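Asks: following is a predicted model, sequence given first.
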Amino acid sequence: MKVLYAHHPEDVKHYTTEKLREEFLMEKIFAKDSIELSYSHVDRIIYGGAMPVEEALTLDIGKELAASYFLERRELGVINVGGDGKINLDGEVYEINNKEGIYIGRGTKEVLFESNDSSKPAKFYLNSCPAHKRYPTVKVNLENAIARPLGEDAAMNKRTIYQFIHPDVLESCQLSMGMTVLEDGSGWNTMPCHTHERRMEVYFYFEMEGDTRVFHLMGQPQETRHILMSNEQAVLSPSWSIHSGIGSRNYTFIWGMCGENQDFDDMDHVAMKDLR
């Protein structure tokens, strides 16, 4: 588990491209028969991926958590972006197929990931944050998620936001999670952009062609930077940073947020004229 410490925006102004990528980009999310995780001191979020191929994978603790088991004081959100699979939670099995997700409440002791077909392995993308109480485990798919169509062709940002872990769908302590699907011909997400000082965010980009790239924009509105991203990579966004992007083709991304505020529309919008 890679540990990332908090970053002051005044320090980030001086980062090189290499340093930005080292501190904010998770380049490898999925590896065969492995769980790859990053632990950020920004709101203590843990994010990464589990890719079971030949064997089932158990979500184990590391010394970073100082806990008896991973979800002793945490909650977890999972969305499968690969082949069909299943998650075993303390002996109860949930089928989690492509673009299906699940919220797993605090206190679940065993979390076991499996693929139904090793030739088409599941790819479970994970977000976890601290939890103050236990809420019920709930499976979510595109049919029972909240769908919010946004954008227009002329602005190259026609997309649908699917809210999976959201107060109007299910209860969680602080984790919010969902998926945004851009339509053909669209490349922009979240522009005009915003910040939200009351919660942080992680973007995970996927369903990208081999030569497709996303220019992910970050930084304070008056001091922006970019990170060039490939398929199945994730980028950390502190609360003080904008988080937007433009792709060379359309793509899909999963957003995950944690912090003290779960109001999805509570954003500090930034006018285009104020970006630098």
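Replies: Received, thanks.
Asks: make it CA atoms for all contacts and neighbour counts henceforth
Replies: OK.
Asks: which residues touch residue 228?
Replies: By Cα atoms under 8 Å, 6 or more residues apart in numbering, the residues touching residue 228 are 213-216.
Asks: redo that, cut-off 6 Å
Replies: If you count contacts by Cα atoms under 6 Å, 6 or more residues apart in numbering, residue 228 has them with 214-215.
Asks: element containing it?
Replies: According to DSSP states H and E, residue 228 maps onto strand 223-229.
Asks: can you check residue 18 too?
Replies: Here residue 18 is assigned to helix 17-24, by DSSP H and E.
Asks: buried stuff in that helix?
Replies: 20-21, 23-24 (16 or more other Cα atoms under 10 Å).
Asks: again with stretch 47-63
Replies: For stretch 47-63, by 16+ other Cα under 10 Å, it's 47-53, 56-59.
Asks: what distance separates the start and the end of that stretch?
Replies: One end of stretch 47-63 sits 16 Å from the other (Cα to Cα, to the nearest Å).
Asks: what sits up against it?
Replies: With contact meaning Cα under 6 Å, 6+ apart, stretch 47-63 is reached by 29-30, 32-38, 69-70, 111-115, 118, 121-127.
Asks: got it, and stretch 85-95?
Replies: 96-97, 110-116, 122.
Asks: the same query, at a cut-off of 8 Å, please.
Replies: Residues from elsewhere that reach stretch 85-95 (Cα under 8 Å, 6+ apart): 84, 96-97, 108-117, 121-122, 139.
Asks: hmm, back to that, now do the helix holding residue 18 and strand 223-229, the angle between them.
Replies: For helix 17-24 against strand 223-229, the angle by axes from the mean of the first three to the mean of the last three Cα atoms, to 10 degrees is 80 degrees.
Asks: and here's the other structure:
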Amino acid sequence: MTLTVETRHAVHEDHAKGMDTAELRKHFLAGGMFAEGEIRLTYTHYDRFTVGGAVPNGGSLTLGKVDETRTETFLERREMGIVNIGDTGTVEAAGETYEMNKGDVLYLGMGSGAVTFKGQGRFYITSCPAHHTYPSRLITVADCKEVKMGETATSNKRTIKMFVHPLVMESCQLVMGYTSLEEGSVWNTMPAHVHDRRMEAYLYWGMAPESRVLHLMGEPTETRHLFVANEEAVISPTWSIHAGAGIGEYTFIWAMAGDNVDYTDMDFVQPAELR
């Protein structure tokens, strides 16, 4: 098995103002995470949040020790949220086996030990430090909390599915779910917002190979952008807005960690205020 870990250090907003396109992508875009027969992680210094992909390709992959944490197992002092964005597969941890269909989410509590991925799943991994062990839980699409938002008139009619969320279950820091755009809508979040209490990561998926999402980032009065392809993630610092518009159908998985688990804790920035 191949395990690859890339480290991303935190970037100050003043530094980001002077970045060109290549440097913005180097620091804030995580691509190439889904490789057959591999686990690839991006370990960030934003609340020590980690994103990654595991593609067992019909075989078996085990995530155990990760040198960057200097712990016996990766989850010794961490919790994890996993989304299956592929065909049916299984995840094994702490003596339990969980069958995951496409769109299902698995929460693993702190101390779950090594995690083994099997089958034809395409597993998106998120993880952050934890202070307490909450029970592991498989949350199927039928079990999530679903919220409809937006309007056709403003091109942001969307369905938000909440999985690792206070309305569904308890966790330490991790909050996770995903948002799908209705046909004819392109804006995933507008008005844009920031939340200084939490960082966030976005994984865009379900897109055609030729499609792209124009992801908006940066300070509200110093916005920047990234063109994002299918199965690429954006690492969003606390000082950055996060919004975007896409070509064709897409879904984005949002995952956050920080001082609280209040999904509504955000400071909106109206379009007229953006620069």
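Replies: Here it is on my side, so go on. As the structure is a computational prediction, the values presented were derived from the model and not from experiment.
Asks: re the thing from before, can you provide the mean distance from the very next helix or strand once past the strand holding residue 228 of structure 1 to its aligned counterpart in structure 2?
Replies: Using DSSP H and E, the helix or strand that follows strand 223-229 of structure 1 in sequence is strand 233-237. Superposing on structure 2 places strand 233-237 of structure 1 at an average distance of 0.3 Å from its equivalents, by mean Cα distance after the TM-score superposition for structure 1.
Asks: what helices or strands is strand 233-237 of structure 1 leaning on?
Replies: When contacts are defined as 3 or more Cα pairs under 8 Å, 6 or more residues apart in numbering; DSSP states H and E, strand 233-237 of structure 1 packs onto helix 17-24, strand 25-26, strand 199-206.
Asks: the very next helix or strand once past that strand vs structure 2, average offset?
Replies: Note on strand 233-237 of structure 1: by DSSP H and E, the next helix or strand toward the C-terminus is strand 244-247. In this overlay with structure 2, the average offset of strand 244-247 of structure 1 from its partner residues is 0.4 Å by mean Cα distance after the TM-score superposition for structure 1.
Asks: now find how far off-centre strand 244-247 of structure 1 is within its chain.
Replies: Relative to its chain's centre, strand 244-247 of structure 1 lies at 16 Å (Cα atoms, centre = their mean, to the nearest Å).
Asks: repeat for stretch 154-171 of structure 2
Replies: 13 Å.
Asks: end to end on that stretch, go ahead and measure it.
Replies: The straight-line separation of the ends of stretch 154-171 of structure 2 (Cα to Cα) is 34 Å.
Asks: if we can go back for a sec, what's the mean deviation for the strand holding residue 228 of structure 1 versus structure 2?
Replies: Mean for strand 223-229 of structure 1 is 0.3 Å (mean Cα distance after the TM-score superposition for structure 1).
Asks: report the angle between the axes of that strand and strand 199-206?
Replies: In terms of direction (the same axes, to 10 degrees), strand 223-229 of structure 1 departs from strand 199-206 by 30 degrees.
Asks: off-centre distance for strand 223-229 of structure 1?
Replies: 18 Å.
Asks: list the buried residues in that strand.
Replies: 224-227, 229.
Asks: by how many degrees do that strand and strand 233-237 diverge?
Replies: Using the same axes, to 10 degrees: strand 223-229 of structure 1 against strand 233-237 is 160 degrees.
Asks: neighbours of whichever residue in structure 2 pairs up with residue 94 of structure 1, how many?
Replies: Matched by TM-score structural alignment, residue 94 of structure 1 corresponds to residue 98 in structure 2. Residue 98 of structure 2: 14 surrounding residues under other Cα atoms under 10 Å.
Asks: quick one: residue 98 of structure 2 from residue 202 of structure 2, how far?
Replies: 24 Å.
Asks: would you map the strands across the stretch 51-200 of structure 1?
Replies: 57-58, 74-80, 85-89, 92-96, 101-104, 111-115, 124-130, 138-140, 146-150, 159-165, 176-182, 188-189, 194-195, 199-206 (DSSP state E, counting those that start in this stretch).
Asks: could I get those as CSV with distance to residue 2 of structure 1?
Replies: Below are the strands of the stretch 51-200 of structure 1 laid out as CSV (distance: least, Cα to Cα, whole Å):
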stretch, distance to residue 2 of structure 1
strand 57-58, 18
strand 74-80, 18
strand 85-89, 24
strand 92-96, 27
strand 101-104, 23
strand 111-115, 20
strand 124-130, 14
strand 138-140, 28
strand 146-150, 33
strand 159-165, 25
strand 176-182, 22
strand 188-189, 28
strand 194-195, 25
strand 199-206, 15
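Asks: how about these, which one is nearest residue 5 of structure 1?
Replies: strand 199-206 (13.7 Å; Cα to Cα).
Asks: what comes into contact with the closest one?
Replies: Residues from elsewhere that reach strand 199-206 of structure 1 (Cα under 8 Å, 6+ apart): 42-43, 229-239, 251-261.
Asks: tell me how far the closest residue in space to residue 261 of structure 1 that isn't next to it in sequence lies from residue 258 of structure 1.
Replies: Leaving aside its sequence neighbours, residue 261 of structure 1 sits nearest to residue 198 (Cα to Cα, 6 or more residues apart in numbering; 5.7 Å). Using Cα to Cα, we find residue 198 of structure 1 at a distance of 9 Å from residue 258 of structure 1.
Asks: which one's more surrounded, the two?
Replies: More neighbours surround residue 258 than the other of residue 198 of structure 1 and residue 258, with 25 against 16 (other Cα under 10 Å).
Asks: what helix or strand is the more buried one located in?
Replies: Of the helices and strands defined by DSSP H and E, residue 258 of structure 1 is found in strand 252-259.
Asks: and the angle from that strand to strand 233-237?
Replies: Using the same axes, to 10 degrees: strand 252-259 of structure 1 against strand 233-237 is 30 degrees.
Asks: with structure 2 overlaid, how far apart is strand 252-259 of structure 1 on average?
Replies: Strand 252-259 of structure 1 differs from its equivalent in structure 2 by a mean of 0.4 Å after superposition (mean Cα distance after the TM-score superposition for structure 1).
Asks: name the helices or strands packed onto that strand?
Replies: Counting contacts by 3+ Cα pairs under 8 Å, 6+ apart, strand 252-259 of structure 1 packs against strand 176-182, strand 199-206.
Asks: contacts for that strand next, please.
Replies: For strand 252-259 of structure 1, the surrounding residues in contact (Cα under 8 Å, 6+ apart) are 43, 45, 127, 129, 174-182, 198-208.
Asks: many thanks, I have nothing further to ask.
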